[in-house]
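S.K.: Sequence below, structure please.
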Amino acid sequence: MDFGASFAKYVLFIFNMLVLACGILVIVFGSLLTADVVDLKNLADSFQISGIPICIIVIGCIISIIAFIGCCGAIRENTCLTIIYAVVMLVLFVLQIIIVLYIWLEQESFLNTMNSIVNKAWTTRHENGRLMDVLQMEFNCCGQFGSQDYFGEAVPNSCCGRSATSCSMISVLIKPGCSQAFKDFWTTHISIAKYAGMVVAGVELIAIIFACCIANQSRNERRRAPYY
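M.R.: Alright, predicted model coming up:
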């Protein structure tokens, strides 16, 4: 290989290492997000709340596997493996862009669903108080719209945290309602998912370009080999 091809080879290897790192970060992010909402599975009939975290983890796993294959293809200068890597990465790149655009366009609709989730937990709290308790402990909130929602009834201990043995209205006056707290939580994480997806897609695109360059250079060298 000439200097340009060698440069592309090592750049592709480095970029795949970056993609691999990004894939691992995506998996970690999805895992943390899943851990935050795992106790809310009883709300699945209202909204598949664990769907997005699981998709994020799956995407992270795919990115990591493909990046590892790309590293092997680049360092071994394997044309077939590099072409397969480039094609798969291109498909993954397109799908990732579609997902990011979907999240971007449907963000408002998605966030509006948060109110129905909290409303379901609130209206069913007398039959199943666990759902509202989970929301109040996980998101450090109290009541549907604020602690005043408990006016005339006992404030649950979950409003004061996981380890609280008692809770009074005065101690939770400044706490936000779970409707707003839950919505803010998803607003933040959706933004992270969007921009992280864009960054990863940009790195993938660069890797695809260099993979195509290396595959083309390797193929040309094989064609010219009999004449050397």
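
S.K.: can we go C-alpha only for contacts and neighbour counts from here?
M.R.: Will do.

S.K.: For the spatially most central residue of the chain, give its distance to residue 93.
M.R.: In the chain, the centroid-proximal residue (CA atoms, centre = their mean) is residue 56; its distance is 4.0 Å. Shown here: residue 56 relative to residue 93, a distance of 14 Å by CA to CA, to the nearest Å.

S.K.: next one: residue 106
M.R.: On the measure of CA to CA, residue 106 and residue 93 end up 20 Å apart.

S.K.: Compare neighbour counts for the two and give me the winner.
M.R.: The residue with more neighbours, out of residue 106 and residue 93, is residue 93; 22 against 11, by other CA atoms under 10 Å.

S.K.: Another sequence for comparison is provided below:
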Amino acid sequence: MCGYRKLYLLLATIVTAAIGFGMIIFGKMKMNEVVFLDAFLSDHIHVGRTFIGLGVLLFIIAFVGMAGVTMHISLFLLIYACLMLTLVVTQIVVGVTIFTRMATIRNSLSRTLEEKFRTYDQHKAEIDKLQSVILCCGMSGPKVWKIKDLPPSCCGMEKGSCSVKSAYSSSCSEKAGNIVEGGLYFVSIICFILIFIELKCVALACCLSDFSALLSLCAGLGGGPKEKPQTASSSEHTTSREILLRE
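M.R.: This is a model prediction of the structure:
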């Protein structure tokens, strides 16, 4: 039974390490894809950075657990279990924060977009990049945008004129909000799915740990009081006294 647990935990640590590495790569890709949103969401949860951070932690913790299983070191297994529990708590906090702050994040994004669209000339590069990437035009659509001439980015061009008929019909506020919301919900769902795997790994790591050996090691390191062994002369003296008393 113990052999099956070791094999399962070893496979679980390998899988979690692979997931962590995959999250790092995915987070890097996300950072490159949504870099245009940094100017509008600089103070809030970033999907790419969150994935990279969780991925790095998961990869390192899985490596500690793998070392504990393969080298049969109970201390490593307990450290692995404690770190994994810490990661579980972190993921719960991240997931709950996303769900509770989603409306606040969307409102903040809308306010930032509204301010930058109102002062388009000062933020032309950021807005043109946003409109070209997510295929939108204006804060609430091209028909509502109070501007003399629509920028070429509303038609996916770098130069030229763009009419209301040929411009993207989607509003940038709605599209950007949906992208941010979808990404953050995806992060929270991944966090909660990983929690079940991680808790199973914690339980197995605790079952495979040798608590008695660790307690003995801690007691030895603590340097508790030791009994002073009796010398040969003292033991002979005690024996002679006992003989005299009997006589």
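
S.K.: Need the TM-score between these chains.
M.R.: Scored against TM-score structural alignment, normalised by the length of structure 1, the superposed chains reach a TM-score of 0.84; 216 aligned residues with a CA RMSD of 2.6 Å.

S.K.: Leaving out sequence neighbours, find the closest residue to residue 23 of structure 1.
M.R.: Closest residue to residue 23 of structure 1 apart from its sequence neighbours, by CA to CA, 6 or more residues apart in numbering: residue 60 at 4.4 Å.

S.K.: Measure how buried the one you found is and give me the count.
M.R.: 23.

S.K.: Quick check: the aligned residue for it in structure 2?
M.R.: Taking TM-score structural alignment, the alignment pairs residue 60 of structure 1 with residue 55 from structure 2.

S.K.: Same question for residue 153 of structure 1.
M.R.: Checking TM-score structural alignment: residue 153 of structure 1 goes with residue 148.

S.K.: returning to what we had before: just checking, the residue nearest to the centre of structure 1 touches residue 25?
M.R.: No. Assessed by CA atoms under 8 Å, residue 56 of structure 1 is found out of contact with residue 25, at 10.3 Å.

S.K.: Name the nearest residue to the residue nearest to the centre of structure 1, sequence neighbours excluded.
M.R.: residue 30 (5.3 Å).

S.K.: Show me what that neighbour aligns to in structure 2.
M.R.: Match for residue 30 of structure 1 (TM-score structural alignment): residue 27.

S.K.: ranges for the helices of structure 1?
M.R.: 3-37, 51-76, 79-105, 107-123, 129-138, 178-224 (DSSP state H).

S.K.: for those, which one sits closest to residue 162 of structure 1?
M.R.: helix 129-138 (5.9 Å; CA to CA).

S.K.: how about the closest one, aligned to which bit of structure 2?
M.R.: Counting by TM-score structural alignment, helix 129-138 of structure 1 pairs with residues 124-133 of structure 2.

S.K.: The matching stretch vs structure 1, mean deviation?
M.R.: Once fitted to structure 1, stretch 124-133 of structure 2 is off its aligned match by 1.1 Å on average (mean CA distance after the TM-score superposition for structure 1).

S.K.: Which positions in that stretch come out as buried?
M.R.: Neighbour-count burial for stretch 124-133 of structure 2 flags 126, 127, 128, 129, 130, 131, 132 (criterion: 16 or more other CA atoms under 10 Å).

S.K.: Tell me the one among those residues nearest to residue 65 of structure 2.
M.R.: Closest approach between those and residue 65 of structure 2, by CA to CA: residue 130, at 43.2 Å.

S.K.: show me the contacts for the closest one.
M.R.: 36, 37, 136, 172 (CA atoms under 8 Å, 6 or more residues apart in numbering).

S.K.: Let me see the contact set for the first one.
M.R.: Think residue 36 of structure 2. 126, 129, 130.

S.K.: swap the cut-off to 10 Å and go again
M.R.: 126, 127, 128, 129, 130, 131, 133, 134 (CA atoms under 10 Å, 6 or more residues apart in numbering).
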